[in-house]
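**Student:** I would like to see how this sequence folds:
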Amino acid sequence: MYKAFFGLAENPFSLSPNPKYCYMSERHTEALAHLSYGLQEGGGFVLLTGEVGTGKTTVSRCLRRQLDDETQLAVLHNPTLGPLELLQCLCDELQLAYEPAAGLKGLFDLIKMRLQENLAAGRRTVLLIDEAQHLTPEVLEQLRLLTNLETDEAKLLQVVLIGQPELQQLLQQPLLRQLAQRITARYHLLPLSRADVDAYVRFRLQVAGCLQPLFTPSAITVLHRVSGGIPRLINLICERALLGAYGAGQPRISPKLVRQAAEEALGYGQRSSSAPGLLFALCGAAFLAAGWFGWQQWGWLPTAPVEEVTVTVKQPVDADLVSRFQEARQLASEESGALQQLYRVWGYEVTLDEADCSQAYRADLRCELGAGSLDDLLALDHPAVIRLVDEDGLASYATLLQVEDQQADLLLGDESWRVDLSWLKQMWGDDYTLLWAVPAGSGGVISVKSRGPSVQWLETALSQALGEPARTLRRFDSTLADRLRRFQQQEGLAVDGVAGPQTLIRLNARSRTGMPRLVLRQDSPAEQGES
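**Tutor:** Okay, here's the model as predicted:
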């Protein structure tokens, strides 16, 4: 109905999974790279989690297209199965004939023979399970037994588990600890950033035949807020916004149209009370008189449209907003709450009582307790729990999520706020706690005594960081030692030739693959006034 009005050849925001509308953001690309790396390493399990609508299916489709002809792929879309049904479905996917009365052992032996046949023929076998949060512990244990089949070099069967964040909680059950230890790569897919939302909308409009930006810069900002960066919600809101603009005879989409579309399509009428999905919408900006800093609170849009508050340093402050911010700081007096949110950033759900550094090992992570300036933390490029101390000595703990354009996003309890870096430096409490991913087989340290995968990881990471070609390596040689020392000197670290936590954290940050990062690139182009 609106296609001719906007010069579109087709509907750009259809929910149908059309491959030509597949937009791979930086986060989706990272997720794909991480899964591909996990399969290349020959491990038993690879894990992808994310909130509903973040694009897990998009990543899985791209992963399937990347698999070569030497891979036999089995795909399960309905994981609500028992152990026997699982083996039956796997036999069907592997094109194995079996007797209807065949039991677990008979089916297991059939699958084992096929896996061995594939290995002898130079093929690998991959099982991909979507909506894996519905798997029962019994079925997951059966999968683990299948991955016990291996050679000295690799597993005969590799399993890709794709699911919602509840899958992480499922895998933390004590009876599944053996399976959790076999996950060689994992990635938690976060929603799109504001810059990615802009690129996503432009991309889909261009594919549909419209080369002009229909959404104003401010409309894109509001779209990011009300959708939380979830592609599926973006499509719903954009579809309704185009209809609204067509009905009003407006050639461009304004912020007001986006707000109205969000209310009609999604029925926002309450604020979000949970933070794992980071679905927050910007609702205000002000400067606190005591410190003259700018901050913004994030929450769901209320039913009635709310105009943005445009404030300068000289303007008075919204007293209610200031009071809510001060209250949020007072309630954030316990470090465990901020650590719980930090685990969620990495895709892990822990209870408040469990939110301490001891849980990092269960998640194949490490906990780094540091002391230094904000600039020191920015150099590490990892989200972290930080301590804030005001002029009255009141301490509070926040989760520092991202830094961009001289502003930082903080979580105080379940509320997200944007603050100026100048204010953050004034409130800085010197110490921080961050989580970081440990290279496989390293134990947190890679030195001249190390062998195998950890040495290759270090060789690859140093080569990327220094812009030099990587080699295939299994032993820590003099060339690797030289590269390590040069990198340590470049980063201002102790030049000891040992890749300890500080070195590994920086190498993780430089690799830009498969992990949350703290410092975002600036939006480009910068948001300007509307024409």
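**Student:** Please make it C-alpha for all contacts and neighbour counts, starting now.
**Tutor:** Fine.
**Student:** buried stuff in stretch 59-78?
**Tutor:** Of the residues in stretch 59-78, 59-60, 62-63, 72-76 count as buried by neighbour count, 16 or more other Cα atoms under 10 Å.
**Student:** Sequence B follows; please return its structure for comparison with A:
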Amino acid sequence: MYTQFFSLTQPPFSIAPDPRYLFMSDRHREALAHLLFGVGSGGGFVLLTGEIGAGKTTVCRCFLEQVPEHCELGYIFNPRLSVEELLQSVCEEFHIALPASASVKAYVDAINRYLLDCHAQGKNNVLVIDEAQNLSAGVLEQLRLLTNLETSERKLLQVILIGQPELRSMLAEPGLEQLAQRIIARYHLGSLSEQETGSYVGHRMAVAGAVGAPAFPPALTPLIHRLSKGVPRRINLLCDRALLGAYVENTLQVTRAILRKAASEVFHEQGEAPAHKRWAMLAGGVLAGAAISAAALQLVPQQRQAKSVAVPAAAPAPVAAAIPNGHESAAPALRELAALWGQTLSMGDPCEAALLQELRCLQGKGGLYEMLQLDRPAVLTLRDGPLTRHAVLVALDDDKATLSVAGVRRVVTVAALAARFDGSFITFWRAPRTFRDHVPSGGQGADVDWIAARLAQLDRADAPASGQLLDADMQKRLRAFQAAQGLKADGMAGPRTYMRLNQLGGVAEPRLLAQRKEH
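**Tutor:** Model prediction:
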């Protein structure tokens, strides 16, 4: 109803699941990384919890789109089931022929035979259970028993439990202690920060075609965050109703008063507004319910036209369980990392020395999935009791990783690495010294021209003239690119955007996945 008034192509806060509206905050990325780690670790259970509307389903659907090809996947959405019904659902999800005898033992025997057959074929099986807070203690115990079947390396069935916060309390009960001990990764998905809330609203408006002065001025972000508590579903409800209110009041910008009135209507926190004054009635009774968009969008897109610098080959090494002792300081590891880029760094601060070679340091915090997404060697910080060590991650595959310390390489399991990796990393990215780490809105210069040329190359358009501006139009294109690549869609050019443009533009650089892609 209000889309034409705001010159939008569609409602930006609609409940329709549209992949273009996918917004992955740092918290959502971390949650996804935990799920993906659980698949490759060979463990039993992975736990993801979060408040209603926090985006668990969004993370789950992204995960479902990225399950490795060798994994057979089962998904149970409504787990208000008895033990027999659960086992029957497992059989149906994995297409297991139902036994003639409908007993618990017959179901379990059929599932075990299936898991052994899959293992013989080199396949893994992952069972995802959404709304798992609805599982009974008896059903949870049966799930634990299903995961008893294992080899010396891995469980033959991995279970991912996704549910509301009370699921954590359930698993803390003494009767479920054995199951809780089998949880190899757990993550609680919190709400968006104030900054992420602003980015989320701006992203959805931009995807819907918003141009010109924003309908939600940046000054409203703290109030939106406070009223919605940073929960995506509440943000959708609030902003949809606020746009409806602005439309009714014939103003192109949402005000604080409109926002507060919208909150009182959708959250009922300040009492019901009189029926004859409600915007929904004035606007023809349009319902304003909305939920966070769920999208099946791959976050590690297929590389196009990318050239990888060959990492010097090492003799094949057996997969080892032990992580090598790393450097006490990150400096020697960074110099070793620079060698993969064909550079030798002088003594002193490695990051300052790297600038002379047109390399920039990027320090971050994430998980192994973050490493897969960046797709470049990096110096990892490893826990060694109370101490920390540093090693170069040279290659990363589905189930193994190659670490290098002082030029000596060792192949280890992903599970062993994840147990020691504290999430901190440093990597390099290439950019001329004249480029800025972050290009501000309205910026102009050689780096802006480079960004415009890269975007044109990806769009297969003619190369733009020099003197480009990072204006509203370019920011819109940049946000669309960032959203498609699983980056924070803020329309600002930062290191991760540069990296992705480099990769897709064919800039030669080392890759983590190069060895795997060659086979």
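**Student:** How close are the two chains, by TM-score?
**Tutor:** Put the two chains on top of each other and the TM-score (TM-score structural alignment, normalised by the length of the second structure) is 0.55; 308 aligned residues with a Cα RMSD of 3.3 Å.
**Student:** circling back to that earlier point, and which of the buried residues of stretch 59-78 of the first structure is nearest Leu411 of the first structure?
**Tutor:** Leu411 of the first structure lies nearest to Val59 out of the buried residues of stretch 59-78 of the first structure, by Cα to Cα, at 28.0 Å.
**Student:** which SSE is that closest one in?
**Tutor:** Following DSSP states H and E, one finds Val59 of the first structure within helix 56-66.
**Student:** residues in the second structure aligned with that helix?
**Tutor:** Taking TM-score structural alignment as the measure, the second structure aligns residues 56-66 with helix 56-66 of the first structure.
**Student:** Between the two ends of stretch 145-164 of the second structure, what distance do you get?
**Tutor:** Start and end residues of stretch 145-164 of the second structure are separated by 23 Å (Cα to Cα, to the nearest Å).
**Student:** tell me which residues of it are tucked away?
**Tutor:** Under 16+ other Cα under 10 Å, the buried positions of stretch 145-164 of the second structure are 146-147, 150, 154-164.
**Student:** hmm, which two among the residues you listed are most spread apart?
**Tutor:** Among those, the pair separated by the greatest distance (Cα to Cα) is Glu150 and Gln164, at 28.9 Å.
**Student:** and the match of helix 56-66 of the first structure, how far from the chain's centre?
**Tutor:** Between the mean C-alpha location of stretch 56-66 of the second structure and the chain-wide mean there is a distance of 9 Å, by Cα atoms, centre = their mean, to the nearest Å.
**Student:** surely Gly209 of the first structure meets Leu8?
**Tutor:** Yes. With contact defined as Cα atoms under 8 Å, Gly209 of the first structure counts as touching Leu8 (5.1 Å).
**Student:** re the thing from before, quick one: which of the buried residues of stretch 145-164 of the second structure sit in strands?
**Tutor:** Judged by DSSP state E, these include 158-163 as members of strands.
**Student:** tell me the strands in the stretch 151-300 of the second structure, going along the chain?
**Tutor:** Along the stretch 151-300 of the second structure, counting by DSSP state E, counting those that start in this stretch, strands occupy 158-163, 183-189.
**Student:** what would those look like in TSV with distance to Met24 of the second structure?
**Tutor:** Output for the strands of the stretch 151-300 of the second structure, formatted as TSV (distance: least, Cα to Cα, whole Å):
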stretch	distance to Met24 of the second structure
strand 158-163	18
strand 183-189	12
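**Student:** quick one, which of those is nearest to Ser101 of the second structure?
**Tutor:** For Ser101 of the second structure, the closest of the strands of the stretch 151-300 of the second structure is strand 158-163, at 25.3 Å, according to Cα to Cα.
**Student:** can you list contacts of that closest one?
**Tutor:** When contacts are defined by Cα atoms under 8 Å, 6 or more residues apart in numbering, strand 158-163 of the second structure is touched by residues 35, 38-39, 42-50, 56, 125-133, 143, 147.
**Student:** out of the strands of the stretch 151-300 of the second structure, nearest to Glu173 of the second structure?
**Tutor:** Set against Glu173 of the second structure and scored by Cα to Cα, those come closest in strand 183-189, at 14.2 Å.
**Student:** tell me what the closest one is packed against?
**Tutor:** On a contact count with 3 or more Cα pairs under 8 Å, 6 or more residues apart in numbering; DSSP states H and E, strand 183-189 of the second structure meets helix 26-41, strand 45-50.
**Student:** Go through those and pick out the most buried.
**Tutor:** Across those, averaging neighbours per residue (mean count of other Cα atoms under 10 Å) puts strand 45-50 on top, at a mean of 25.
**Student:** once aligned to the first structure, how far is that strand on average?
**Tutor:** Here the mean offset of strand 45-50 of the second structure against the first structure after fitting is 0.3 Å, by mean Cα distance after the TM-score superposition for the first structure.
**Student:** same thing with stretch 232-246 of the second structure?
**Tutor:** Mean for stretch 232-246 of the second structure is 0.6 Å (mean Cα distance after the TM-score superposition for the first structure).
**Student:** that's a strand at Asp430 of the first structure, yeah?
**Tutor:** Yes. In this structure, Asp430 of the first structure lies within a strand as judged by DSSP: H, G, I helix; E, B strand; the rest coil.
**Student:** I'd assumed Arg387 was in contact with it.
**Tutor:** Yes. Using Cα under 8 Å, Asp430 of the first structure makes contact with Arg387 at a distance of 7.3 Å.
**Student:** For those two, work out which one has more neighbours and name it.
**Tutor:** Between Asp430 of the first structure and Arg387, counted using other Cα atoms under 10 Å, Arg387 has the larger neighbour count: 23 against 17.
**Student:** Over in the second structure, find the residue span the helix or strand hosting the more buried one aligns onto.
**Tutor:** According to DSSP H and E, Arg387 of the first structure maps onto strand 384-389. Aligned using TM-score structural alignment, strand 384-389 of the first structure spans no residues in the second structure.
**Student:** what's the offset of the very next helix or strand once past that strand from the middle of its chain?
**Tutor:** Using DSSP H and E, the next helix or strand after strand 384-389 of the first structure towards the C-terminus is strand 395-404. Remark: strand 395-404 of the first structure is offset 17 Å from the chain centroid, using Cα atoms, centre = their mean.
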